[in-house]
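> No letters, just coordinates:
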């Protein structure tokens, strides 16, 4: 099965990309140090009030860039991975209907994934912004692709660096499909790929 669902081309992204990254910073560093960092990068507004509506996707791109400049790609990736997990937890608690949370884990993984990824694709613009989301499910594996991925946009690295999306997808899919599922970014635009590709496997 192949499916492609271009995200709506608006330069906005859901506020959780910002909210949960700030939350991950506070978890890792403590509130005072996290706030000092936000002030250093000119985001005093996030100290006073977190966004409640859609934000310019460039705000997320810039926040990631500031984290990588401060910490390096690897350490920033740990913060971003935790942010991705927190985002998934928010979605599970607030955006996934209770019947879906009950039924999807009871289905064979490939069937559950097709249903869930189709639903995710319909709302891809809320987390991909001007990125383009597509997916495929075949046999015992699936693939998610993000072209023009906000997380690595403008970056160069030898290895994949999209830890936010990798962790978010894994937490969400493990909870709703099977805890045996693993998501790994296998190709990244930062290392020259045409799109960021996430392999999904389960046993």
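Sure thing, it's come through. Because the structure is a prediction, the values reported are computed rather than measured.

> going forward, measure contacts and count neighbours with C-alpha atoms only.
Will do.

> number of nearby residues for residue 111?
13 (other Cα atoms under 10 Å).

> roughly how far apart are it and residue 118?
Noted for residue 111: a distance of 11 Å to residue 118, by Cα to Cα, to the nearest Å.

> Kindly report the same for residue 25.
Taking Cα to Cα, one finds residue 25 at 32 Å from residue 118.

> between those two, which one's more packed in?
residue 25 (23 against 18).

> give the contact list for the more buried one.
31, 34, 79 (Cα atoms under 8 Å, 6 or more residues apart in numbering).

> got another, please set it beside the one above:
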């Protein structure tokens, strides 16, 4: 998986829980050295880091994961999407731009989904089957706030600022896939 799945968390954890707690969390996940932005990270480490945030900092975990998702999306938008593609997406009608960005996400799903199967049965619905960031986790509520925020921030930055992304199903809740619904916010 892309180092973008853990580098923003490293930064946010340093700001919220401090460097000592952050470093212990990363070392507990078997990550002694921080990867570079171009490096790949093991799925197991991504899961262990994300799960440790949920376990060790449960009262702050949603805010931490959301902020890390926002920062991860900003990195993708800034460094991974060519300027010409950004300009084109912003000029297209939002349904077409959404379709194009979903297609691009499908081609690069390993970066945020690892070995998970990424599907887009409809342009407005994305799913990850076997999401490594929540592997074997159990919850009464959806856990994929990192991915939800990553997708929403990307679609808002590249397609339209009124795009919403909501996790509507989660493997941690017993669903077959982590499912995300994209929609245009009511502008009335």
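That came through fine. Bear in mind that the values here come from a model prediction, so they are computed numbers and not experimental data.

> thinking again about what came up before, any of the contacts of residue 25 of structure 1 buried? List them.
34, 79 (16 or more other Cα atoms under 10 Å).

> Map the contacts of residue 25 of structure 1 onto structure 2 and name those still in contact.
Counting by both residues aligned by TM-score structural alignment, their matches' Cα atoms under 8 Å, the contacts of residue 25 of structure 1 that remain in contact in structure 2 are 34, 79.

> Dump the contacts of residue 25 of structure 1 into CSV; add distance to residue 142 of structure 1 as well.
Below are those laid out as CSV (distance: Cα to Cα, whole Å):
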residue, distance to residue 142 of structure 1
31, 38
34, 37
79, 26
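
> Please flag which of the contacts of residue 25 of structure 1 sit within helices.
31, 34, 79 (DSSP state H).

> Going by distance to residue 162 of structure 1, which of these wins?
residue 79 (11.4 Å; Cα to Cα).

> any idea what that closest one aligns with in structure 2?
The alignment partner of residue 79 of structure 1 in structure 2, by TM-score structural alignment, is residue 64.

> again with residue 152 of structure 1
Residue 152 of structure 1 maps onto residue 134 in structure 2, by TM-score structural alignment.

> Same check on residue 112 of structure 1?
Counting by TM-score structural alignment, residue 112 of structure 1 corresponds to residue 97 in structure 2.

> ok now do that match, which residues does it touch?
Residue 97 of structure 2 neighbours (Cα under 8 Å, 6+ apart): 89-90, 159.

> So for the spatially most central residue of structure 1, what's the nearest residue that isn't a sequence neighbour?
Relative to the mean C-alpha position of structure 1, the nearest C-alpha, by Cα atoms, centre = their mean, is the one of residue 165, at 2.7 Å. In space, residue 165 of structure 1 comes closest to residue 84 once its chain neighbours are excluded; the distance is 6.1 Å by Cα to Cα, 6 or more residues apart in numbering.

> element containing the one you found?
Assessed by DSSP states H and E, residue 84 of structure 1 sits inside helix 73-94.

> Any buried residues in that helix, and which?
For helix 73-94 of structure 1, by 16+ other Cα under 10 Å, it's 73, 76-89, 92.

> Can you tell me what sits against it?
16-17, 20-25, 28, 64, 67-68, 101, 161-169, 171-172.

> With stretch 150-162 of structure 1 instead?
Contacts for stretch 150-162 of structure 1 (Cα under 8 Å, 6+ apart): 57, 60-61, 64, 73, 77, 128-131, 164-165, 185-192, 196.

> From these, which land in helices?
Per DSSP H, the subset of the contacts of stretch 150-162 of structure 1 in helices is 57, 60-61, 64, 73, 77, 128, 164-165.

> for residue 198 of structure 1, what are its contacts?
Contacts of residue 198 of structure 1 (Cα under 8 Å, 6+ apart): 143-145, 166, 183-187.

> Next one: the residue lying closest to residue 144 of structure 1 once chain neighbours are set aside relative to residue 182 of structure 1, how far apart?
Counting by Cα to Cα, 6+ apart, residue 144 of structure 1 lies nearest to residue 135, which is 4.4 Å off, once chain neighbours are set aside. Per Cα to Cα, residue 135 of structure 1 is found 16 Å from residue 182 of structure 1.

> what secondary structure does residue 143 of structure 1 sit in?
At residue 143 of structure 1, secondary structure determined by DSSP: H, G, I helix; E, B strand; the rest coil is strand.

> How many neighbouring residues does it have?
Neighbourhood size, residue 143 of structure 1 [other Cα under 10 Å]: 19.

> where's the aligned partner of residue 75 of structure 2 in structure 1 relative to residue 175 of structure 1, distance?
Residue correspondence, TM-score structural alignment: residue 75 of structure 2 in this structure matches residue 90 in structure 1. Using Cα to Cα, residue 90 of structure 1 is found at 12 Å from residue 175 of structure 1.
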